[in-house]
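Undergrad: predicted model and sequence follow; I will ask about them next.
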Amino acid sequence: MPLPLDIIHEILSRCSFQTLVSVALVNTSFHHEAERLLYRKIKLTKPMGPRVIRCLTTLSTIPKKAALVQSFSAFTYTEELTAEQNELLVEGLCSSLIGMVSLQHLWLRLRSKSELVESTFLRCKFVLQTLCASACLDVTAWLLGQTSLRCLGIYEANEAPSPHKLELYRSFVQRTPVDDPLVVFNLSCANDGLIITTFAAFSPGPAWSAKIIKSSLTGVARIVDIRHFHLYLESLAEIENVISSVAICFPCVYYLTIAVRNADIHIYPDTMPAVLALLPQLEYLHIHFWDNSDAAAGGKYQDYRCQLAAAWAAKCPKLAWIMFPDQGSSHLNREGWNQVWM
C-alpha cells in the first residue's frame, strides 16, 4: 500500500540534499516528491564552476524540472570559467528563466548590462514576490506590470540614489496595495559591513516592515554583516514604526543615516531618545535632507544642535557622534555634547 503524499513529503523534507538525490534516482515511489524538493530552491555559486552550466543545461532542456523551481539565485560571470563558458552561462540562464513558470523569488547578480537577460524578462511567465538584482539590469517596463512583487532589492554602489531613481522607486511602490506595499531597498558594501538603503517614505504608516528585507536576504547576506542602515523618510514623525522594525530585524546596526524631506527635525526631542534606544549598538547618527544642496541644509535645528544631540542620545549609551544636514556635527566628550565643526 503506497504511503500518502503528505507522509512522503514529511519524510523527504527532513532529508539532506544528497539523500534526496539518491531517493530521486532509485525510488520510483518517492521520485516525484524528491525531485520537487530538490528543484524547489536552487542557488548557483561561483565555486561550483562548470557544474553551474550543467545545472542550467538541465533546466533549459527539461521544462518540467524548470517548472518546479520556486526560488533561484544565480550570477552571469565568474573568473572560474572561460570566456566561452561565461557566454554559455548567460544563454543557459536566460533559457532556464523562461521555463521557470512557478518562480517566486529571484536573486540575480550581473557583472554588466545584458540586453539578452533584459529581453528574457519580457518573455518570462513567472510572477515574482521577490527580486534582488544588480543595478545594471534595466527591467523597468517589466517591473511596472509586477503587481504581486513585494520586495525589490538592488545591488548597487554605495552612493545616494538620484532624484530620478527615487521617483522611479516611488512609482513602483504606488502601484502596489497600500496595506501590503512593495518594499524597495539598495544593498551595497562598506569597509566594515553591508549597507541597506530603504525608502519607507514611499510606504507611510505601519504597513512598512524590515522583515521583508530580512527574509529576502536569507542565504544571501548574514544579518551580523548589516551594520549600516540608510532610511528615507518624509519626516522624523515616521521614525518610531520604522526604527522599531529595523531594530528587531537588524540588531547589529551601528551607523544610521536618516534622510528626511521635512526640515523640522528639531521638533521631535522626545520621540527620538526612546526610538534610538532600540538600536543598542548605535554609535553614529547622520541626518540629512533629501535635497543635499548647501542652500537647503539650513533650519531651526542649527540653534539647538548640541541640545538635540544630548536629548537624542539620552537612552542610547554608545551614540557618540551626530552629523546634521549642514555638515555640522556634535561629538560626545567628557564635558558633554559639543559642536565640532561647521
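TA: Perfect, I can see it now.

Undergrad: C-alpha from now on. contacts and neighbour counts both.
TA: Fine.

Undergrad: touching whatever helix or strand residue 152 lives in from outside, list them.
TA: Here residue 152 is covered by strand 151-155, with elements defined by DSSP states H and E. Strand 151-155 is contacted by residues 109, 129-135, 182-188, 212-213, 216 when judged by CA atoms under 8 Å, 6 or more residues apart in numbering.

Undergrad: next up, a second structure to put side by side with the first:
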Amino acid sequence: MDNLPIEIVEEILTKCSKHTLTHASQANKVWCAFSERILYTDIRLHSAGSTGMVTLRRCLQTLSKNRDKAAHIKSFDLYIFAALKEPDQSCLFSALVGMRNLKRLSLDIESFHENTLANTVGIALRMSTFSLTALRISSIIECDDWIASQSELKTLVIFHHESSWEPEAQDLGKWASQSHSAENISFVTSIRGWPSDLIALPGINSRSSECGWNAKDVIRLFAFSQFISTFYLFASSLLHNPRNIGICTQVSETFPEILTLVLAVKDTELEQVGDEITAIITPFLKLKYLRIRPWESQRCGSGMDNKHKYHLAQQWISQSETLQSVIFPDMTMICRSG
C-alpha cells in the first residue's frame, strides 16, 4: 500500500468513513496528511449534551492551536445551545481566523444575547481572510459591511431572534444595493431558537425576469427545514413577473410545511395582480393563510372597496383546497365560507 501513487491513495481515502480515516491517519505521514485534509473539510459541532460540549471544546482547541488543520476546513457548522466560557470563546476566535479556505459558514448560537460572544465572532469575521459562498448568521452580530464585502457570496441567511420583527422594503433594498449576493439574500426569524419565517429578497432592485433565487441553496443552511412555516416574498413587481412564480414553486418543494404566505405588494399593483397571486399560491399544498401586506408596513394600503376584496379573496380561495383566509393590507379578513 505504501507504494501506491499519491493520486490513488487520495481517491481511496475520499471514499472512506471518518472512522476509517482516523485509523488511516496513523499509518504514515502521507496517509496522515491526506486523511486530515479530508477529515477537516467539513466540521459540524454542537453543544447538545455533555458529550457534544466536550467534543466541541476539544475541536476548537485543536483548530486554535493548529492553523494548518483549520486551513483544511471548507464548511463549518456551529450549533451552541449554552453559553461559551471565555477560554472557549478565545479558541473559537482563533479557529475562525485560521480558516482561510472556508467557503460555507453556519453560526447558530443561542447565547448570542451575551454581548461578549457576539463581539468575539464579529471581530473574528472582520479579521478573517476567507471568501464565503454561503453564510448563515444571527442579526445580533454587527458585521454588515463585512458581509457586503464578500464578493463570492451566493446564499445569505440572516436570523432575527425577535419574534415581533417585521421586514421593511427599505431595509431589504439597502441589503440589495450593498451585497454582492442580492439574488439570494434570505432573512429568517426564529421563535424560541427554532427557525419559523423565511423571507426572500429575490433581487429587489433587479429588473431581470429570470429567477436567480435558489431555495436549494438556502435549505443547505438548515438542519430542520420543516420548522419553516411562514414565507415572505418581497419583489419589486408582481405584475407579469414569472420570477415570483419560480421562487414560490421552489420554496413549496423545499419547505413543504409552509402554512402562511405573506406577499408585499405595492399599492398601485394590488388591483391588477389577481391572476399573478393565484399562480403564486397554487404550488403551496398546505397553505392556510394568505396575507397581502403593503410594501412598507407603515402604510395602510390601497383604497380598494370591499366588494373587490371579496371577489379577489374568493378567486384565490377557490383555487386552493387548503387556503382558509385572506388578509388585505388594511387588515380586512375574508375567510372561506362553509
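TA: Here it is on my side, so go on. Since this is a predicted model, take the numbers as computed values, not measurements.

Undergrad: by contact count, what packs against the next helix or strand along the chain from the strand holding residue 152 of structure 1?
TA: The helix or strand immediately downstream of strand 151-155 of structure 1 is helix 163-174, counting by DSSP H and E. If you count contacts as 3 or more CA pairs under 8 Å, 6 or more residues apart in numbering; DSSP states H and E, helix 163-174 of structure 1 packs onto strand 183-190.

Undergrad: with adjacent residues omitted, what lies nearest to the counterpart of residue 82 of structure 2 in structure 1?
TA: In structure 1, the residue paired with residue 82 of structure 2 according to TM-score structural alignment is residue 78. Residue nearest to residue 78 of structure 1 in three dimensions, not counting chain neighbours: residue 46, with 6.0 Å by CA to CA, 6 or more residues apart in numbering.

Undergrad: ok, now how distant is the one you found from residue 109 of structure 1?
TA: Residue 46 of structure 1 sits 11 Å away from residue 109 of structure 1 when distances are taken as CA to CA, to the nearest Å.

Undergrad: give me the common contacts of these two.
TA: The overlap between the contact sets of residue 46 of structure 1 and residue 109 (CA under 8 Å, 6+ apart) consists of residue 75.

Undergrad: can you pull out the helices in the stretch 201-338 of structure 2?
TA: Per DSSP state H, counting those that start in this stretch, the stretch 201-338 of structure 2 carries helices over the ranges 215-219, 242-254, 274-281, 306-318.

Undergrad: got TSV for those helices, with mean neighbour count and distance to residue 43 of structure 2 too?
TA: Formatted as TSV, those follow (neighbours: other CA atoms under 10 Å; distance: least, CA to CA, whole Å):
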stretch	mean neighbour count	distance to residue 43 of structure 2
helix 215-219	18	18
helix 242-254	19	24
helix 274-281	18	38
helix 306-318	16	45
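
Undergrad: distance to residue 74 of structure 2 for the ones you listed - can I get that in a markdown table?
TA: Output for those, formatted as a markdown table (distance: least, CA to CA, whole Å):
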| stretch | distance to residue 74 of structure 2 |
| --- | --- |
| helix 215-219 | 16 |
| helix 242-254 | 24 |
| helix 274-281 | 36 |
| helix 306-318 | 45 |
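
Undergrad: and the residue nearest the centre of structure 2?
TA: With distances taken as CA atoms, centre = their mean, residue 157 lies nearest the centre of structure 2, 3.0 Å away.

Undergrad: which residue is the nearest non-sequential neighbour of the aligned partner of that one in structure 1?
TA: Aligned counterpart of residue 157 of structure 2 in structure 1: residue 153 (TM-score structural alignment). Spatial nearest neighbour of residue 153 of structure 1, excluding adjacent residues (CA to CA, 6+ apart): residue 132 at 4.2 Å.

Undergrad: closest to residue 65 of structure 2 out of the helices of the stretch 201-338 of structure 2?
TA: Minimum separation from residue 65 of structure 2 across these (CA to CA) falls at helix 215-219, 32.2 Å.

Undergrad: which bit of structure 1 covers that closest one?
TA: Helix 215-219 of structure 2 corresponds to residues 210-214 in structure 1, going by TM-score structural alignment.

Undergrad: quick revisit: could you measure from the residue nearest to residue 153 of structure 1 over to residue 299 of structure 1?
TA: 37 Å.

Undergrad: do residue 181 of structure 1 as well
TA: 32 Å.

Undergrad: pick out whichever of these two has more residues nearby.
TA: residue 181 (23 against 13; other CA atoms under 10 Å).

Undergrad: what helix or strand does the more buried one sit in?
TA: In this structure, residue 181 of structure 1 sits in neither a helix nor a strand according to DSSP H and E.
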